[in-house]
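Q: Please find the sequence and the predicted model below.
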Amino acid sequence: MNAIYPSLQGRTVFVSGGSTGIGATFVEQFHAQGAKVGFVDRNADAADELLAKIAAGPNAAKAPVPLFTPCDVTDIASLRAAVARTRESFGAISVLINNAANDQRHRVEDVTPEFWDRCMNVNLRHQFFAAQAVVDDMVALGGGSIVNLGSISWMIKGQGYPAYATTKAAIHGLTRSLAKDLGKRNIRVNTLVPGWVMTERQLRNWVTPEAEKEIDANQCLPGRLQSEHIAAMALFLAADDSRMCTAQSFVVDGGWS
C-alpha cells in the first residue's frame, strides 16, 4: 500500500502517456489519492479499459473520473489543447507528469534523420512544451511540481537504442534548467528515473530468459521492478512532502545504476 499524501487531494494532475504501462499506474495512483487527473495517449481503447477499471475499483469515489483526451504528444497544438481541456474541467494544473515515450529498439546503421527527429519529438520535445503550458497555472496556485520521466538506459550504456538514450540523457539537462528558471516561482522540477520495469510491453517484446539473467546480475536488490514502484516515487515528488526537492534525479532501479 502506498503512503497517503493529503496535499494531493483535490489537486489537478496532468499525465502524458497515461493509457498503459507506468503511465496507467500513475493515473490510477493519483486518482486513488483524491487528485483530479487528466491524461493523454494515442491508445483510446486502452484508456477506455483503464477508466472502466478505475470506475469499478475501490477508489472510484475518491475523485472525479479521470479525463482522457486522445493526443499524439508530437502534435504540440493538440497537447496544448489537452492541457487546456483538463484545466477547464478540473481547474489549474498543480502537477505535471511528463511520462510519454517510446523505447523502440534501433541499430546505429538504420537511423535516418527522419527517425532521429521523430525520436526527439516523442521522447523529449513534448516535455518542454507541456511544462511551458502549465507554468501560468502553477504560478497562480503559488507553486507546483513537474516530474520528467528519464531512464537508466544511458547511465548503464545500454545497447540498441542510441537515439532513445540520447533523449533520456537530455531530459536531465531540461530538468535542471527548468528547475532554475522556475524555482523562484515555487515550481519544482525533478527527473524520475526508472530502471527496467516489467510492463506488459517490456515482457512481450524484450524480457527474454537472457534478459532475466542480465537483470539478476545487475540489480542489487532481488525481484522485479513494477509500475507501482515508480508511481510511489511520483506521488512523493508531486506532494508537499518533497517541497524542498528540485533539480534532482530520483532513481528507482533496484540498484542497477
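A: Sure, I can see it. Here the structure is a predicted model, which means the values were calculated and not measured.
Q: hey, let's count contacts and neighbours off CA atoms from now on
A: Fine.
Q: what residues does the longest helix along the chain touch?
A: In the chain, taking DSSP state H as the definition, the longest helix is helix 162-182. For helix 162-182, contacts defined as CA atoms under 8 Å, 6 or more residues apart in numbering pick out 102-104, 106-108, 116, 119-120, 123-124, 128, 148-151, 153-154, 158, 187-191, 246-249.
Q: Out of the residues you listed, which sit inside helices?
A: Reading helices off these with DSSP H, I get 116, 119-120, 128.
Q: so who does the residue nearest the centre of the chain touch?
A: Centroid check for the chain by CA atoms, centre = their mean gives Asn99 as the closest residue, at 2.4 Å. With contacts defined as CA under 8 Å, 6+ apart, Asn99 is in contact with 15-18, 23, 148-149.
Q: any idea which of the ones in helices among the contacts of helix 162-182 has the most stuff around it?
A: Cys119 (22 neighbours; other CA atoms under 10 Å).
Q: gap between it and Ala3?
A: 35 Å (CA to CA, to the nearest Å).
Q: do Phe26 as well
A: Distance check for Phe26 against Ala3: by CA to CA, it reads 14 Å.
Q: Can you pick out the residue with more neighbours from the two?
A: Phe26 (30 against 9).
Q: give me every residue that touches the residue nearest to that one when sequence neighbours are not counted.
A: Nearest residue to Phe26, sequence neighbours excluded (CA to CA, 6 or more residues apart in numbering): Ala231, at 5.5 Å. For Ala231, the contacting residues are 22, 25-26, 29, by CA under 8 Å, 6+ apart.
Q: adding another structure so you can compare the two:
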Amino acid sequence: MTSFAQYPSLNDCPVIISGGASGIGASLVRNFAAQGAKVGFVDIAEEQGNALAADLVAAGQQAKFQRCDVTDTAAYQAAIGHFAQAHGDALVLVNNAAHDQRHDWADVTPAYWDDRMAVNLKHAFFAIQAVAPGMIKAGRGSIINTGSISWMIMSPRIPVYETAKAATHGLTRAMARELGKSGIRVNSLVPGWIMTERQLTHWLDATGERLIEDSQALAGRVYPDDVSRMALFLAAEDSAMISAQQFLVDGGWANS
C-alpha cells in the first residue's frame, strides 16, 4: 500500500505532458497514469515513448504517445488536437520538455539562441494556446510550467537555458492573469538538481556530490517522483485556489 496521496479529481482527467519519454517527464507520465488520468504525451524519443505507453496500457492504465518535436509548433498543436479526439479536451497541461545543453556565452549565435528558446520556452506558450479553449469551455483546468533553480543559483555554462527558465515564470504569471477568470490555474514547478539517468550519466561526479551536500537544506537526493508528486497536487482540484505561484522541489537549495 502506497503512503502517497491519491487524487479522485485526476481519475479519467485528460492530461498532456511534453518531453514524457524519459527523466522527469517519464515519471510524470507514470504518476498521472497511476492516478487513473488519461495521459497523452509527446517526445522526440520514439522508441522510449512507445515502450512507456505500451507498459502503461499493459498495466490497464490510459496512455497514448505521439512522436513530436515540440519546436515544430504546428505539429505539436496538431498532436494536442489528436489527444483531445482520443481523451477529450485536456484539463491538465504539463509543459515539461526542455534541454539544458551546456554552452559558452561567447559562442552563442542568433540561430543557437532561437533554437534553445524554442526547446525551452516557446513550445510552452503555444501548448497553452492550444489547450486553453477547451479549458475555458469546461470552466476549469491546470497548467504547470516546468522551471529550474539554475537561474536562481546562477549555474555556470547554461546562460541561454537559464534565461528561458527565468522567463518561464514570467509566462506563468502572465497567463495566470489571462486565464484565471475562466477557472484555469497556471503555476510553475521548479526542480532542483534531480537525479535523472541523464544527470547521473553526464554531470554528477564527486564535485557534484559535494555541492549537493553543501547546498541542500535536506539530506539525500531529489528524484523525479518527488517532482511528480508536486505536479499531481497542482493538477488536482486540491489546489483549486492556487495560481501564479512557483513551487520549488529542490531539497531546500535555492532562495526563491
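A: Received, thanks. These numbers come from a predicted model, not from an experiment.
Q: Can you pull the TM-score for these?
A: TM-score of the superposed chains, computed with TM-score structural alignment, normalised by the length of the second structure, equals 0.97; 252 aligned residues with a CA RMSD of 0.9 Å.
Q: For the stretch 1-150 of the first structure, which segments count as strands?
A: Chain-ordered strands for the stretch 1-150 of the first structure, with DSSP state E, counting those that start in this stretch as the definition, fall at 12-16, 36-41, 67-70, 93-98, 144-149.
Q: Would you format those as TSV with mean neighbour count and distance to Ala55 of the first structure included?
A: Shown next, in TSV, are the strands of the stretch 1-150 of the first structure (neighbours: other CA atoms under 10 Å; distance: least, CA to CA, whole Å):
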stretch	mean neighbour count	distance to Ala55 of the first structure
strand 12-16	28	18
strand 36-41	26	13
strand 67-70	20	12
strand 93-98	28	22
strand 144-149	27	26
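Q: just so I know, which of those strands lies nearest Leu50 of the first structure?
A: For the strands of the stretch 1-150 of the first structure, the distance to Leu50 of the first structure is smallest for strand 67-70, at 9.9 Å, taking CA to CA.
Q: Against which helices or strands is the closest one packed?
A: For strand 67-70 of the first structure, the contact count by 3 or more CA pairs under 8 Å, 6 or more residues apart in numbering; DSSP states H and E identifies strand 36-41 as packing neighbours.
Q: which residues in the second structure does the strand it packs on align to?
A: On the second structure, the counterpart of strand 36-41 of the first structure by TM-score structural alignment is residues 38-43.
Q: once aligned to the first structure, how far is that stretch on average?
A: On superposition with the first structure, the mean distance recorded for stretch 38-43 of the second structure (mean CA distance after the TM-score superposition for the first structure) is 0.3 Å.
Q: number of nearby residues for Thr112 of the first structure?
A: For Thr112 of the first structure, using other CA under 10 Å, the count is 10.
Q: Can you give me the distance of the counterpart of it in the second structure to Leu91 of the second structure?
A: Mapped onto the second structure by TM-score structural alignment, Thr112 of the first structure lines up with Thr109. Applying CA to CA, the value for Thr109 of the second structure to Leu91 of the second structure is 38 Å.
Q: same check, this time on Glu209 of the second structure
A: From Glu209 of the second structure over to Leu91 of the second structure (counting by CA to CA), the distance is 39 Å.
Q: burial measure for the counterpart of Arg176 of the first structure in the second structure, as a count.
A: Under the alignment by TM-score structural alignment, Arg176 of the first structure pairs with Arg173 in the second structure. Close neighbours of Arg173 of the second structure, defined as other CA under 10 Å, add up to 18.
Q: What is the neighbour count of the nearest residue to Gln48 of the second structure once chain neighbours are set aside?
A: Sequence neighbours aside, Ala21 is the residue nearest to Gln48 of the second structure in space, at 5.6 Å (criterion: CA to CA, 6+ apart). Around Ala21 of the second structure there are 28 other residues, counting by other CA under 10 Å.
Q: Just tell me the aligned range of stretch 238-250 of the first structure in the second structure.
A: Against the second structure, stretch 238-250 of the first structure falls on residues 235-247 (TM-score structural alignment).
Q: returning to what we had before: go through the strands of the stretch 1-150 of the first structure and name the closest to Leu79 of the first structure.
A: strand 36-41 (8.1 Å).
Q: The closest one - contacts with which helices or strands?
A: strand 12-16, helix 21-32, strand 67-70, helix 76-90.
Q: thinking again about what came up before, could I get the strands of the stretch 1-150 of the first structure as TSV with distance to Tyr164 of the first structure?
A: Below are the strands of the stretch 1-150 of the first structure laid out as TSV (distance: least, CA to CA, whole Å):
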stretch	distance to Tyr164 of the first structure
strand 12-16	17
strand 36-41	19
strand 67-70	23
strand 93-98	15
strand 144-149	13
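Q: Mind checking these for the one nearest to Ala60 of the first structure?
A: strand 36-41 (11.8 Å).
Q: if I look at Ala217 of the second structure, how far off is Trp203 of the second structure?
A: 21 Å.
Q: what does Asp114 of the second structure give?
A: 25 Å.
Q: burial of the counterpart of Ile149 of the second structure in the first structure, as a residue count?
A: In the first structure, the residue matched to Ile149 of the second structure (TM-score structural alignment) is Ile152. Residues within reach of Ile152 of the first structure, counting by other CA under 10 Å, total 21.
Q: quick revisit: the residue nearest to Gln48 of the second structure contacts Asp55, correct?
A: No. With contact defined as CA atoms under 8 Å, Ala21 of the second structure does not count as touching Asp55 (11.9 Å).
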